[in-house]
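J.: Any chance you could fold what I've pasted below:
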Amino acid sequence: MEYLYILPVLLFSVIVHEISHGWLALRLGDPTARDAGRLTFNPIPHLDLFGSIILPAILVFTGSSFFLAWAKPVPVNPANLRNPRRDDVLVSVVGPFSNLVVGLGCAIMFVLSIHILGAPDPQNISVGRYAADTVLNMFYIGIPVNIALALFNLLPIPPLDGSHILASILPGRLSMMYRQVGFAGILILVVVMRLEPVRIAFGAAQSALMIPYNFLIQILT
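T.: All right, here's what the predicted structure looks like:
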């Protein structure tokens, strides 16, 4: 049942993430994403056949203990950026940052929804209460989902944002070799995310970042 809350929130959050990359790239001189029709909330151009549909479906239906999905990366041409080395880092960072902002928006909407709809009530089984609790659950789940997206995309494994940040720091030839990892990076990513120490560290970081969001909710409710 939780996936019914997660999937629409995840789809929206991933789209915001990708649009943020393209929007900032455009502001910094690169119109590639705009020209490719990627600055849109229409989900179709952002869907990746394997990362958005096939892999998530396999993980859900096999009862996997972890969930992994991604959208089609927004095309960015660093050569068009005014300061390619610096701006490529900024364009990469803005994606995870946008997810933290969406998480903040979810926290605020969760609080507003509690004031308007009332707190969740498991004893009330009316259709209206069920619908209200669904809205509350979607907003609250949006917080850890977006924190997870931010952390996940900061991993320095191609083609994630963290790899672009690292590639911009590495010396020229090493940076070029690193960027060419390509599809193999996805296979590495699947293996890495199944490692218990990585999952423990990821969960700890996610829990730590949840603290200020929960603190904000407690203050406002």
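
J.: all contacts plus neighbour counts: C-alpha atoms, from now on.
T.: Fine.

J.: distance between stretch 108-125 and the chain's centre?
T.: 25 Å (Cα atoms, centre = their mean, to the nearest Å).

J.: mind listing what Cys106 touches?
T.: Contact analysis of Cys106 by Cα atoms under 8 Å, 6 or more residues apart in numbering lists 139-140, 142-143.

J.: Pull out the buried residues from stretch 74-91.
T.: Within stretch 74-91, the residues scored as buried using 16 or more other Cα atoms under 10 Å are 74-76, 78, 80-81, 84, 87-91.

J.: Give me the distance between the two termini of it.
T.: One end of stretch 74-91 to the other measures 10 Å (Cα to Cα, to the nearest Å).

J.: which outside residues touch that stretch?
T.: Here stretch 74-91 makes contact (Cα under 8 Å, 6+ apart) with 18-22, 24-25, 28-30, 32-33, 36, 38, 46, 164-165, 168.

J.: another one to check against the first:
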Amino acid sequence: MPDPGWLQELLAAVLATVIAITLHEAAHGYAALGLGDPTAREAGRLSLNPLRHVDRVGTVLVPGVLLLGQLLTIGRVEFMFGWAKPVPVDMRRLRNPLQGMMLVAAAGPAMNFFLAWLAGMLLHLAVLGDSASPDSMTWAYRFLALSILANLVLGLFNLLPIPPLDGGRILAGLLPRSLALPYLRLERWGILLVLFAVFLLPRLVQGFDPVGWALRRVIANAFDLVLLLSGHAT
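T.: Below is the predicted model of the structure:
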């Protein structure tokens, strides 16, 4: 049976995920604007309003299934995954198209890593206030821990060097133009390859579990690093 506090856990997880996804997309839009491309602003997507960035599958369905599944089985959230509707960027309007696209792509994960560090810093306040108001501070502590987790998962996942993920666009910016443009054409198939590897292969191939491996190794080590950089003993 799930813990009686499942509703508070759900609220903390949803809020942490929404903030991580919204600011990730907003960072892309503001970076593009700063580099000469106003497409996101013209489309009304240069916004901190989460509703402007909602993707019905990536922002609602997939995270919802993951969150409810974990709450109903283990009573807590240990993994979150999702995506938003991409902010439109026209690389032809950037002052330096390939390098500009690389910087725009890097802005999203950079925002997530900053937010993870900021949540780590705010944990100090939660710890200090715990004795004064245990219930509210316990929720704040859990929200901040989930914020670190959500931002690390979103930021690191997006650094995979597969278009249309940010890592693919960063790699394209480092490649010669003759290689970068054909590589970017993989964008229409890239997300299908990622979803196949993450969700389908573990069910088809026994022992193949990249998400579990990432949680045990990459995300766990990154979480410890964030705590270290924000002044917590690990």
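
J.: Give me the distance between the residue opposite Arg85 of the first structure in the second structure once aligned and Pro161 of the second structure.
T.: Under the alignment (TM-score structural alignment), Arg85 of the first structure maps onto Leu98 of the second structure. Leu98 of the second structure sits 15 Å away from Pro161 of the second structure, going by Cα to Cα.

J.: What strand or helix carries Asn151 of the second structure?
T.: Per DSSP states H and E: Asn151 of the second structure is located in helix 134-158.

J.: Oops, could you answer that again for His28 of the second structure instead?
T.: Using DSSP H and E, the element containing His28 of the second structure is helix 6-34.

J.: mind listing what's buried in that helix?
T.: In helix 6-34 of the second structure, counting by 16+ other Cα under 10 Å, buried: 6, 9-10, 12-14, 16-33.

J.: hmm, back to that, of the contacts of Cys106 of the first structure - the most surrounded one?
T.: Gly142 (28 neighbours; other Cα atoms under 10 Å).

J.: how about it, what's its partner in the second structure?
T.: Matched to the second structure by TM-score structural alignment, Gly142 of the first structure sits across from Ser147.

J.: Check Phe152 of the first structure too.
T.: Aligned partner of Phe152 of the first structure by TM-score structural alignment: Phe157.

J.: Likewise for Asp35 of the first structure?
T.: So Asp35 of the first structure corresponds to Glu42, using TM-score structural alignment.

J.: Let me see the contact set for the residue nearest the centre of the second structure.
T.: Residue closest to the mean C-alpha point of the second structure, counted by Cα atoms, centre = their mean, is Leu154 at 1.9 Å. The neighbours of Leu154 of the second structure, taking Cα under 8 Å, 6+ apart as the test, are 20-21, 81-83, 109, 112.

J.: From Leu7 of the second structure, how far off is Asn49 of the second structure?
T.: Distance of Asn49 of the second structure to Leu7 of the second structure, computed by Cα to Cα: 24 Å.

J.: What of Leu68 of the second structure?
T.: For Leu68 of the second structure, the distance to Leu7 of the second structure equals 10 Å [Cα to Cα].

J.: Distance from stretch 155-174 of the first structure to the middle of the chain?
T.: On Cα atoms, centre = their mean, the centre of stretch 155-174 of the first structure falls 18 Å from that of its chain.

J.: Return the distance of stretch 47-56 of the second structure from the chain's centre.
T.: In terms of Cα atoms, centre = their mean, the centre of stretch 47-56 of the second structure is found 14 Å from the chain centre.
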